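Asker: okay, sequence plus prediction incoming.
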Amino acid sequence: MDIRTAFGAAVAAAAICCAPASAADGSPATETGDSKVIILNPLSFITIEELDFGSVIVPASGNGTVTIDPITGSPSYSNIDYVAGISNAPQRGRFIGSGSANQVIYVTTTLPTFLEKSPGGPSVPVNLKLDRNPNSLGAYVYVVDPLWLTFEIGIGGTLTVPQGTEPGNYSATFDVTATYQ
């Protein structure tokens, strides 16, 4: 070992051995810490519009589809006729939440894959989706608007009506949960 290595090792050993000397001689050791809190407004969340695929006529052959865009609410139809003038016009589902400015909100939901005529009765397949893609944890990320202190969620999707579907009212229920992150 050369003199520089030996001297460096001796200095390091002295620093390790001598550092707690002030505490060892009975004098207290102190350190300063900080404490912080962000106080947020409680989240509130309401349904503005229910998702509605409107009124359609069962296709004469094959499958018919109704698609509601979750961002714009615009409907489109394939191999199916929409019945205009009935009170349930097609529309996307809309939820409005309020909270603290610029805070990140995670939204989770388990969306149904079928609409049922009655519990256990006939059903039709549906593929619902929110107005954005989920993150790697399966949550949808929104940010509270700094001016209006709100965030909006749109829900749309595609309803498939097979030939021979029994006429009637079909529905499903789903929960949407919003939490601060």
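Answerer: Perfect, thanks for sending it. In this text the structure is predicted, and so the values were computed from the model without any measurement.
Asker: CA atoms for contacts and neighbours, from now on please.
Answerer: Will do.
Asker: and the residue lying closest to Gly164 once chain neighbours are set aside, how many neighbours?
Answerer: Nearest-residue entry for Gly164: Val58, 6.9 Å, with adjacent residues in sequence omitted and distances by CA to CA, 6 or more residues apart in numbering. One way to gauge burial is a neighbour count; for Val58, by other CA atoms under 10 Å, it gives 20.
Asker: got another one to weigh against that:
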Amino acid sequence: MKNSIRLLASIAAVSVTMALPVAAKAATANATVNAKIVKPLVLTGGGTIAIGTLITPSTATFSNTFTIQPAATQTGTYCQTGFTCSGTPTAAMFNLQGTNNTPLNLTIPLTVTLTNTSWTGGGAAPTLTMTTSNSLAANNASGVYVTQLPNSGFPGTNYYVGGSLTITQATEAGSYSGTFTVTADYQ
């Protein structure tokens, strides 16, 4: 009987030991917090694409294209054979400030419609179409250019917009003007 009691006591001790809570090991996991702070985009400038005054040739047939380079200064020959030109040709300059190395879209229209603002004839005023060019890259089909600023805030980066305009004997005389909008937006 003593053995039975000892056996029962041993079984009871094992049962009590098994019933005691086992110390749990703590589980851990890490999380990362990310935040990117960007400066607001500030787009200033614009100004004017100045083509100047163009006096057409006296010949019956002519056609020439005048190009304003998308640069701070114009180089090369601007005036075309047979034309007389005056004024200082200049590209429009836009300054963009924001956060460096942050991808953004710069949208520049591919064409600008110029309307004859001095038109006194009947019907709608004549128009000309200027094809734009810019200092970012060769024109693409969409007019949206992906770029990044090489600096943050001031002084920003300057971008230039120029263009080409074709004048023929069919072009009505007068002063032509048109406006366009350049847009910058982070991706």
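Answerer: Now that the structure is in, tell me what you want to look at. Computed from a prediction, not measured in an experiment: that's the story for all the values here.
Asker: please say which position in structure 2 the residue nearest to Gly164 of structure 1 maps to.
Answerer: In the superposition onto structure 2, Val58 of structure 1 corresponds to Thr56 when matched by TM-score structural alignment.
Asker: ditto for Ile153 of structure 1
Answerer: For Ile153 of structure 1, the aligned position in structure 2 is Tyr159, judged by TM-score structural alignment.
Asker: which residues does its match contact?
Answerer: With contacts defined as CA atoms under 8 Å, 6 or more residues apart in numbering, Tyr159 of structure 2 is in contact with 93-96, 134-136.
Asker: which non-adjacent residue is nearest it?
Answerer: The spatially closest residue to Tyr159 of structure 2, leaving aside those adjacent along the chain, is Phe94, at 5.2 Å (CA to CA, 6+ apart).
Asker: which residue ranges form the strands in structure 2?
Answerer: 42-46, 53-55, 63-68, 84-86, 92-97, 104-107, 111-116, 127-134, 144-147, 157-168, 176-177, 183-186 (DSSP state E).
Asker: turn the ones you listed into CSV, columns for distance to Tyr78 of structure 2.
Answerer: Below are those laid out as CSV (distance: least, CA to CA, whole Å):
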stretch, distance to Tyr78 of structure 2
strand 42-46, 21
strand 53-55, 11
strand 63-68, 7
strand 84-86, 8
strand 92-97, 16
strand 104-107, 27
strand 111-116, 20
strand 127-134, 15
strand 144-147, 27
strand 157-168, 11
strand 176-177, 18
strand 183-186, 29
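Asker: ok, which of those strands comes nearest Arg6 of structure 2?
Answerer: Distances from Arg6 of structure 2 to each of the strands of structure 2 were compared using CA to CA; the minimum, 80.9 Å, belongs to strand 183-186.
Asker: quick one: buried ones out of the contacts of Tyr159 of structure 2?
Answerer: Restricting the contacts of Tyr159 of structure 2 to buried positions leaves 93-96, 134-135, with burial counted as 16 or more other CA atoms under 10 Å.
Asker: mind listing what the closest residue to Gly52 of structure 2 other than its chain neighbours touches?
Answerer: If the residues on either side of it in the chain are set aside, Gly52 of structure 2 comes closest to Gly87, at 4.6 Å by CA to CA, 6+ apart. Contacts of Gly87 of structure 2 were listed using CA under 8 Å, 6+ apart, and they are 51-53.
Asker: of the strands of structure 2, which is nearest Ser10 of structure 2?
Answerer: Among the strands of structure 2, strand 183-186 sits nearest to Ser10 of structure 2 (CA to CA), with 74.9 Å.
Asker: what's the average distance of the closest one to structure 1?
Answerer: Superposing on structure 1 and averaging over aligned pairs (mean CA distance after the TM-score superposition for structure 1), strand 183-186 of structure 2 comes out at 0.9 Å.
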